[in-house]
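**Q** No sequence on hand, only this structure:
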């Protein structure tokens, strides 16, 4: 028996023990999970300290009232977008890569799935690096060691599969609700709710427009939200799929943002740094209570472990489909790459590039929605390439670039999605010969 054969056989045994992940085929109804299970997978994804940091950034840049408006509108849009894509995954039982194969082609899907899988690996590395940085600065521990421990823990969770995402959600969500709620209420007790609502922004100035605010809300999970079929394919029916998505957007994501935003407005720290010490983790450690510091330590690893495991799961699912391999094998390989990036302390350099590349994502989801809900509801994988999808994707991304650099007051993410979806619809409405060529 060859070495490759032995590895495949070993992975087959692991899949049998932990459960199949169905990288290359639809999830059968017999393997679908309960509504509660799929909900815990989703709710544990956005209910994270990074979401609270984002809420703080919005409040600092927009003032509390405008930030709250952006949070609500943005999360409603995310619910509609992610929910609709998730339902497609539920109905077909397929992951994002298989769904994209229908729209972009049997070979063309590699570009869409590969982009998203790479972006999500990048975010896994960034979140792992944030874990190490916060732990290192708060407890004066070795950064590299703390980052490697975090990365290995997150790989372990991902390796278990969708069941691992379910279990980490059961731990991280209650911790976040209890500790985040306490931080928010304790901070709010130092002022009045009227003062919090009237908070004008950092140093009394609002510098962020509503369009930018919406982009910030959407960009936080637009990558993972686009590949929602990876999670929702496990739901038994449409109702379960929608409930699970709602638990994430708007419920969990909005709650996380509100905890960060209210805390920031209540404390009104000049030139606050949410990605430094001015967040709920820093607030707990600032109390200088041993028990609370211990809780903060456990909380951070569990909480960021949830988002990292989700991102790595999406990335490994996508790349395993592309290479015809197993999700668990790629979870280990890609997780190791992410650890190297994070431990090398270069993760911060990737944030701007990941955000910029994120403008390429909204057209992908919009094109799939227009294709599957309007023009080709029961379509199957029927060709290697579908040029019309790529033309629309390119157009949507070009519009996003124009908005990003020349109309920054508008929402880049919304502009990209609308432009890409509209372009694809127009191409589908072309006369039959032209449409066939596309």
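**A** Now that the structure is in, tell me what you want to look at. These figures come from a predicted structure and were not determined experimentally.
**Q** CA only for contacts and neighbour counts going forward, please
**A** Will do.
**Q** Helices of the stretch 251-400 of the chain, start to end?
**A** With DSSP state H, counting those that start in this stretch as the criterion, the stretch 251-400 of the chain has helices at 253-267, 280-286, 290-322, 327-343, 348-357, 362-370, 387-406.
**Q** right, and those - which one's nearest residue 105?
**A** Among the helices of the stretch 251-400 of the chain, helix 387-406 comes nearest to residue 105, with 8.7 Å by CA to CA.
**Q** any idea of the angle the closest one forms with helix 362-370?
**A** Interaxial angle, helix 387-406 versus helix 362-370 (axes from the mean of the first three to the mean of the last three CA atoms, to 10 degrees): 140 degrees.
**Q** Buried residues in helix 387-406, which are they?
**A** Neighbour counts over helix 387-406 (16 or more other CA atoms under 10 Å) mark 388-390, 392-401, 403-404 as buried.
**Q** circling back to that earlier point, include distance to residue 195 when you put the helices of the stretch 251-400 of the chain into CSV, please.
**A** Putting the helices of the stretch 251-400 of the chain into CSV (distance: least, CA to CA, whole Å) gives the following:
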stretch, distance to residue 195
helix 253-267, 7
helix 280-286, 20
helix 290-322, 28
helix 327-343, 39
helix 348-357, 33
helix 362-370, 37
helix 387-406, 33
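**Q** Those helices: which one's closest to residue 142?
**A** Closest approach to residue 142 among the helices of the stretch 251-400 of the chain is made by helix 327-343 (10.5 Å; CA to CA).
**Q** tell me which strands and helices the closest one is in contact with?
**A** Packing partners of helix 327-343 (3 or more CA pairs under 8 Å, 6 or more residues apart in numbering; DSSP states H and E): helix 109-139, helix 143-160, helix 290-322.
**Q** this is the other structure I want to compare:
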């Protein structure tokens, strides 16, 4: 029992994942490991499934255009946040504190922590549902038990930190490459050039397809600092983000669209168009590896938020807390409707990122970025985000052919700059002139 207490109480530099302070430069991992983690995060079975859903609704080639536009927009947005994290070594909760204030940051941090826990729950539920579809299982207590076991296995890399996640990816990535090659040469290539003109159902608007692409990673794209802060510079962080969205996620979503067009049967679940055990079993294994590499990264984001919101939680106890919530949601099927969940993400999350971008690049002009404990609430940022969420909801209802997440960012961005110019942040410290010596001291602090 004493060893178990020690396991939960452990809070050393190696186990706390720098959740309450910047990652010093000598502890950064460089480009490779963060890029590998983000690759495993973005090359997920669900991304291929969503790509197939977009193709079913839009047909070809509109599905291709929607996926590319959604991922490019997501890359631009996430890169602006990633650069800040890579330069200053800050995770997402610390960035939120630097903008919203020490107390004002709690609500937005918790909102994203619970939303990304929802992604962890969905991926766990999805894996169990893939097993159901593959082997014609019934919804019984046994399947619930399997769901819980899967979620526990998926959580282990997060519990033991970012290096364990990188090692897991070295196992999972080859399996996902085999999955891609199998469908490419067995289904897509034989279908020929006709695949590029496959019609869809016509039940999806083009911008809805873009929004589904965008929303798939808008939460973790906003929280990208939790991963890219381990790079050695802002430029490296942007490079990792390019790998995540312009390469990994775009390619896998496009693959899903091509597979869907090649199968050309909307009744087929999860691409299982064959009942042969020699096809089904390898695909189940790949789905398990793929979803696991996404699950651990989602839970990692959530754990970072929980540790910064609840001061008494250590890294490992916060990971177990998030895992427990996610397992309850997954086992009950609470989060099984992916489309509604993606719309919710697109409404709530982008305005928070918009406030951070406005604050760093236009208010602070890139000179400094650190939590100010003397600033409990930055009401200019808080009110701006509320305005962004409301405007995003209005655009989603009134103009379904417009990307409402971008509207939320734009309104938050403009509102924050206006409100800040009128009222400031409420902190004398942020109004003070920053001397060159102050900047050198902060840079040295990050590098220590």
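**A** Good, I have the coordinates. Remember, it's a predicted structure, so these values are computed and weren't measured experimentally.
**Q** Can you say which two of the buried residues of helix 387-406 of the first structure are spatially most distant?
**A** Most distant of the buried residues of helix 387-406 of the first structure, by CA to CA, are 388 and 404, 24.2 Å apart.
**Q** Next one: the residue nearest to the spatial centre of the second structure from residue 14 of the second structure, what distance?
**A** With distances taken as CA atoms, centre = their mean, the residue of the second structure nearest its centroid is residue 220 (1.9 Å). According to CA to CA, to the nearest Å, residue 220 of the second structure and residue 14 of the second structure sit 23 Å apart.
**Q** swap in residue 437 of the second structure?
**A** Taking CA to CA as the measure, residue 437 of the second structure falls 31 Å from residue 14 of the second structure.
**Q** what's the answer for residue 268 of the second structure, then?
**A** Taking CA to CA, one finds residue 268 of the second structure at 46 Å from residue 14 of the second structure.
**Q** Could you do residue 149 of the second structure as well?
**A** In terms of CA to CA, residue 149 of the second structure sits 27 Å off from residue 14 of the second structure.
**Q** Give me the more crowded residue out of those two.
**A** Using other CA atoms under 10 Å as the criterion, residue 149 of the second structure and residue 14 rank with residue 149 on top: 14 against 11.
**Q** check contacts around residue 209 of the second structure.
**A** Residue 209 of the second structure is in contact with 54, 57, 58, 63, 66, 67, counting by CA atoms under 8 Å, 6 or more residues apart in numbering.
**Q** Greatest separation within those residues: which pair is it?
**A** Longest distance between any two of the contacts of residue 209 of the second structure is 12.5 Å, between 57 and 67; criterion CA to CA.
**Q** more neighbours, the two?
**A** The neighbour comparison of residue 57 of the second structure against residue 67 (other CA under 10 Å) goes to residue 67, with 26 against 21.
**Q** Now that one: which helix or strand?
**A** Under the criterion of DSSP states H and E, residue 67 of the second structure resides in helix 62-88.
**Q** What distance do you get for the counterpart of residue 122 of the first structure in the second structure to residue 317 of the second structure?
**A** Residue pairing (TM-score structural alignment): residue 122 of the first structure is matched to residue 118 of the second structure. From residue 118 of the second structure across to residue 317 of the second structure, the span is 18 Å (CA to CA).
**Q** Which one of the two is surrounded by more residues?
**A** Between residue 118 of the second structure and residue 317, counting by other CA under 10 Å, residue 118 is the more crowded of the two (26 against 19).
**Q** got a list of what the more buried one touches?
**A** Shown in contact with residue 118 of the second structure (CA under 8 Å, 6+ apart): 326, 329, 335.
**Q** Just list the residues touching the second one, thanks.
**A** This points to residue 329 of the second structure. Counted by CA under 8 Å, 6+ apart, residue 329 of the second structure has contacts 118, 121, 122, 335.
**Q** which position in the first structure aligns with it?
**A** Taking TM-score structural alignment, residue 329 of the second structure has residue 341 as its aligned residue in the first structure.
**Q** count of neighbours near residue 174 of the first structure?
**A** For residue 174 of the first structure, the neighbour count with other CA under 10 Å is 13.
**Q** ok, residue 114 of the second structure touching residue 302?
**A** Yes - using CA atoms under 8 Å, residue 114 of the second structure is in contact with residue 302, at 6.6 Å.
**Q** Residue 245 of the second structure: how many residues sit nearby?
**A** By the criterion of other CA under 10 Å, residue 245 of the second structure has 27 neighbours.
**Q** In the first structure, what residue corresponds to it?
**A** Structural alignment (TM-score structural alignment) places residue 245 of the second structure against residue 249 in the first structure.
**Q** That match is in contact with residue 75, isn't it?
**A** Yes - taking contacts as CA under 8 Å, residue 249 of the first structure lies within contact range of residue 75: 5.6 Å.
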